[in-house]
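Peer 1: Quick check, what structure comes out for this input:
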Amino acid sequence: MRFRALAIIAALAVAAPVIAQQDAGLPGAKDASRVAAGAYAVDPSHTLVGWRVNHFGFNDYFGLFGDATGTLSIDPKNPNASKVDITIPVSKVTTASAGLTAHLLKPGAEGKSPDFFGANPADARFVSKRVVAKGDKAAITGDLTINGKTREVTLNAEFTGAGANPYNKKETVGFEATGAIKRSDFGINAALPIVSDEVELTITVAFEKQ
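Peer 2: So this is what the prediction gives:
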């Protein structure tokens, strides 16, 4: 009983700051009226591009790209005119396995092409071409360039929050997006088909007003 009481006290101590924050209200809220029109820049510290592939038909495996940069132009009164341009440093790919991460960035052997991205890979880039918005969601179609090859892809995005960052005071808007690509379209063919060609993308991005 004493151990259970201590556990409850510890749980309350951990939860108290969260409860207090909820009572005080979060800096961001899913309220489109908070979005100011204008130019925004990616917050690299709070933006991630997750990817997911199937491994041998057994299970899925995940990886991440971080430190993205880029811009957003948005007018809440005309969301279909929004434009986004994001650059993703492929060289900073990370996984839960140091060996796999190293393999992704390993140069090709004896003049051959690398299995995956290779050493010193060029940055990936997504540039929107059209936006079709409906409520707090939008289909964003644009050109994605990876490994020197460009293909048109569509991302399904959702507005997740807006408000002033309490630390740097910058007006911030957040979005999440999902999509899928075929890695073979970008010349990344290693281990096909036992490692899936289809790569699922999950993106979370914060933009700060400039």
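
Peer 1: alpha carbons only for contacts and neighbour counts from here, please
Peer 2: Noted.

Peer 1: what are the ranges of the helices in this structure?
Peer 2: Counting by DSSP state H, the segments of the chain that form helices are 2-24, 98-104.

Peer 1: Buried deepest among these, which one?
Peer 2: helix 98-104 (a mean of 14; mean count of other C-alpha atoms under 10 Å).

Peer 1: quick one: contacts of that one?
Peer 2: By C-alpha atoms under 8 Å, 6 or more residues apart in numbering, the surrounding residues in contact with helix 98-104 are 93-95, 115-118.

Peer 1: now swap in stretch 79-87 and tell me
Peer 2: In contact with stretch 79-87 (C-alpha under 8 Å, 6+ apart) are residues 42, 68-75, 123-133.

Peer 1: Number of residues surrounding the nearest residue to A157 once chain neighbours are set aside?
Peer 2: Residue nearest to A157 in three dimensions, not counting chain neighbours: A177, with 4.0 Å by C-alpha to C-alpha, 6 or more residues apart in numbering. Counted by other C-alpha atoms under 10 Å, the residues lying close to A177 total 20.

Peer 1: To check against the first, give me the structure of this:
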Amino acid sequence: MKKLVLAAAATTALVAGGITAAPTLFAQAGPEVPGASDPERVTAGTYAADPDHSLVLFEVDHFGFNEYFGIFGDVTGTLALDPDNLEAAAVDVTIPVASVTTASAELTDHLLRPGKDGGDPDFFGADPAPARFVSTSVTVDGTTAMIEGNLTLNGITKPVTLEAEFTGAGTNPTNGKETVGFEAETEIRRSDFNVDYALPLVSDEVELEISVAFEKQ
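Peer 2: The predicted structure follows:
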């Protein structure tokens, strides 16, 4: 109790003594954030995905108990963009499935495990081919867009629609490149791509959330 009283007294003294200094401390502005959700900052050109700051998050239902997440990183690809003709935009991105990671090393290993005795793997298998999304049309509404395209995964191609949102543009202070950012989401059925292990205990529906930074070339 004595220590608590002393601590309370010390805190009171610090507050009383620093009350005039605190506003000065918090008024010190840090560097301005380079990106802003201002479409006027976007310029026409061809952009390349920044693999160090682009990812795809997947979410599945685990036995009906909870949602489980994993991530694909090292996304690469291109975006052709003209602010004066946004519906002519074209996206072509590649997701290295072999980069998949989860919070469980055992599960990550299972996702990339080869099939037993030469059979089909439960999930992606060893050294899986990258996934690829190629847009076919873009419908724009303000700073959001519906992007129709084809997703190739596990050697199978299916149509997919991304609900995309423009999140920011500006100059990257580390390399001086004009950068634009987007987030998107969609839902696929993994059985459509012959990834059907543990159905229906682990959901067929897979929610995908995508966050990509594109740098002008």
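
Peer 1: looking at it, the residue nearest to A157 of the first structure is touching L155, isn't it?
Peer 2: Yes. Proximity of A177 of the first structure to L155 meets the contact threshold set by C-alpha atoms under 8 Å, at 6.1 Å.

Peer 1: Kindly provide the distance from the equivalent of S82 of the first structure over in the second structure to F124 of the second structure.
Peer 2: Per TM-score structural alignment, the equivalent position to S82 of the first structure in the second structure is A89. Distance, A89 of the second structure to F124 of the second structure, using C-alpha to C-alpha, to the nearest Å: 31 Å.

Peer 1: Check the alignment and tell me where A37 of the first structure lands in the second structure.
Peer 2: So, by TM-score structural alignment, A37 of the first structure is matched to A44.

Peer 1: let me fix that: K129 of the first structure
Peer 2: Checking with TM-score structural alignment, K129 of the first structure has T136 as its match.

Peer 1: ok, its match - contacts?
Peer 2: Going by C-alpha under 8 Å, 6+ apart, T136 of the second structure touches 90, 147-150.

Peer 1: Leaving out the residues flanking it, which one is nearest to S135 of the second structure?
Peer 2: G149 (3.9 Å).

Peer 1: Counterpart of the one you found over in the first structure?
Peer 2: G149 of the second structure maps onto G142 in the first structure, by TM-score structural alignment.

Peer 1: so where do the strands sit in the second structure?
Peer 2: For the second structure, applying DSSP state E gives strands covering 45-49, 55-62, 66-72, 76-81, 90-95, 101-102, 131-141, 144-153, 156-171, 178-189, 205-216.

Peer 1: Can you add distance to T11 of the second structure and give the ones you listed back as JSON lines?
Peer 2: As requested, the strands of the second structure are exported to JSON lines (distance: least, C-alpha to C-alpha, whole Å):
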{"stretch": "strand 45-49", "distance to T11 of the second structure": "49"}
{"stretch": "strand 55-62", "distance to T11 of the second structure": "44"}
{"stretch": "strand 66-72", "distance to T11 of the second structure": "42"}
{"stretch": "strand 76-81", "distance to T11 of the second structure": "52"}
{"stretch": "strand 90-95", "distance to T11 of the second structure": "52"}
{"stretch": "strand 101-102", "distance to T11 of the second structure": "43"}
{"stretch": "strand 131-141", "distance to T11 of the second structure": "53"}
{"stretch": "strand 144-153", "distance to T11 of the second structure": "49"}
{"stretch": "strand 156-171", "distance to T11 of the second structure": "41"}
{"stretch": "strand 178-189", "distance to T11 of the second structure": "44"}
{"stretch": "strand 205-216", "distance to T11 of the second structure": "43"}
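
Peer 1: Nearest to P31 of the second structure, out of those strands?
Peer 2: Shortest distance between P31 of the second structure and the strands of the second structure, using C-alpha to C-alpha, is found for strand 156-171: 13.4 Å.

Peer 1: Can you spell out which helices and strands pack onto the closest one?
Peer 2: Counting contacts by 3 or more C-alpha pairs under 8 Å, 6 or more residues apart in numbering; DSSP states H and E, strand 156-171 of the second structure packs against strand 144-153, strand 178-189.
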